[in-house]
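Undergrad: Next comes the sequence, and after it the predicted model I'd like to discuss.
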Amino acid sequence: MNLRFNRLVGWLARRGVSLAGAAELSVRGRRSGQMQRVPVNPHRHADGQYLVSARGHSQWVRNMRAAGGGELRVGRKVRAFTAVELPDEEKLPVVRTYLKRWGWQVNEYFQGVTADSSDEEILAAAPDHPVFRIEIRN
């Protein structure tokens, strides 16, 4: 997604419109302490919900590691969550189904790895794409 499209998706999510399941992530900045916002594609796999960083070790990923959680927003619905980062060896099924669902939007960031790639190819790309399992707090 380019920056302009990111802004549009975030703007829509704040107003209650979710494009293909997108939401706005808010996570506390590790240096500023201010809430940072970015559109994300929450991904459901098996019995869990995940955030996959298509763009790698981005600012929201670094902030998530420090904060241990954040909020997902679509309109007035705000869901606070805690997050645990998956080790690389556990990412395979999540990344494969993420690419099946969101590949149309994120394939360019996976440098040729797609949902149809071999297990070995996806595992080789795993260190470049952090994955967090999120647990919604009530």
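TA: Perfect, I can see it now.

Undergrad: going forward, measure contacts and count neighbours with C-alpha atoms only.
TA: Will do.

Undergrad: can you give me the strands in this structure?
TA: 23-28, 35-40, 43-45, 48-52, 69-74, 77-85, 131-136 (DSSP state E).

Undergrad: how about the residue nearest the centre of the chain, what does it touch?
TA: A centroid search over the chain (C-alpha atoms, centre = their mean) returns Leu51, at 3.2 Å, as the residue closest to the centre. Leu51 is in contact with 40-43, 131-134, counting by C-alpha atoms under 8 Å, 6 or more residues apart in numbering.

Undergrad: alright, now check it against this:
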Amino acid sequence: MSEPTPPWWLKPVNKVNMAIQKLGIPTGPVRVLTVPGRTSGRARPTPVTPFEVDGQLFTVAGYPKADWALNARAAGAGTLTRGRSSHRVSIVELSAEDARPVLRALPTKLPQGVGFYKRSGLVTQGSADEFEALAGRCPVFRLDPV
């Protein structure tokens, strides 16, 4: 099965979201994760929607080969921004086994994100079982304060 690719409108929507955040206006649970590019070293910001499981903060790549996830994996650290508040985080990618309970919690912890995964074709119903099955396919990162 081929991996889904992001829709044409995702980059423009992400740019608008980042511009709103830069004005100091938080937009729901969305934050901007900035990491150095894996080849250029330039700061690469992208909107992410972190959620808490057992007191720890996680984010999941909506597309298995998303550039931001490849950059986050290579960088291992970045800056998480919400509105005008920023803090450094270490970025730890979870193994498929460790990712299972986090992915299973996603539809409950982040219900507004389920539609995104449905539209991408990664899940059909949005059940916990479907999300858990994404382990090893969609990168899951733990964001630890530095």
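TA: Great, that's in hand. Predicted, not measured: the structure shown is a model, and the values here were computed from it.

Undergrad: Need the TM-score from the superposition.
TA: Remark: TM-score between the superposed chains equals 0.85 [TM-score structural alignment, normalised by the length of the first structure]; 135 aligned residues with a C-alpha RMSD of 1.9 Å.

Undergrad: before we move on, the earlier item: spatially nearest residue to the residue mapped onto the residue nearest to the centre of the first structure from the second structure, not counting backbone neighbours?
TA: Taking TM-score structural alignment, Leu51 of the first structure has Thr59 as its aligned residue in the second structure. Of all residues beyond its chain neighbours, the one nearest Thr59 of the second structure is Pro50 (4.5 Å), with distances taken as C-alpha to C-alpha, 6 or more residues apart in numbering.

Undergrad: List the buried residues in the lengthiest helix in the first structure.
TA: Taking DSSP state H as the criterion, the first structure has its longest helix at helix 92-106. Buried residues in helix 92-106 of the first structure, defined by neighbour count with 16 or more other C-alpha atoms under 10 Å: 92-99, 101-103, 106.

Undergrad: tell me the contacts of the aligned residue in the first structure for Arg137 of the second structure?
TA: Arg137 of the second structure maps onto Asp128 in the first structure, with residues paired by TM-score structural alignment. Asp128 of the first structure makes contact with 56-57, according to C-alpha under 8 Å, 6+ apart.

Undergrad: Let me know the distance separating Asp128 of the first structure from Arg7 of the first structure.
TA: For Asp128 of the first structure, the distance to Arg7 of the first structure equals 24 Å [C-alpha to C-alpha, to the nearest Å].

Undergrad: try Ala115 of the first structure
TA: For Ala115 of the first structure, the distance to Arg7 of the first structure equals 27 Å [C-alpha to C-alpha].

Undergrad: Which one's more surrounded, the two?
TA: The neighbour count for Ala115 of the first structure versus Arg7, taken as other C-alpha atoms under 10 Å, is higher for Ala115 (18 against 15).

Undergrad: What about the residue opposite Ser32 of the first structure in the second structure once aligned, how many residues nearby?
TA: Counting by TM-score structural alignment, Ser32 of the first structure corresponds to Ser40 in the second structure. By the criterion of other C-alpha under 10 Å, Ser40 of the second structure has 8 neighbours.
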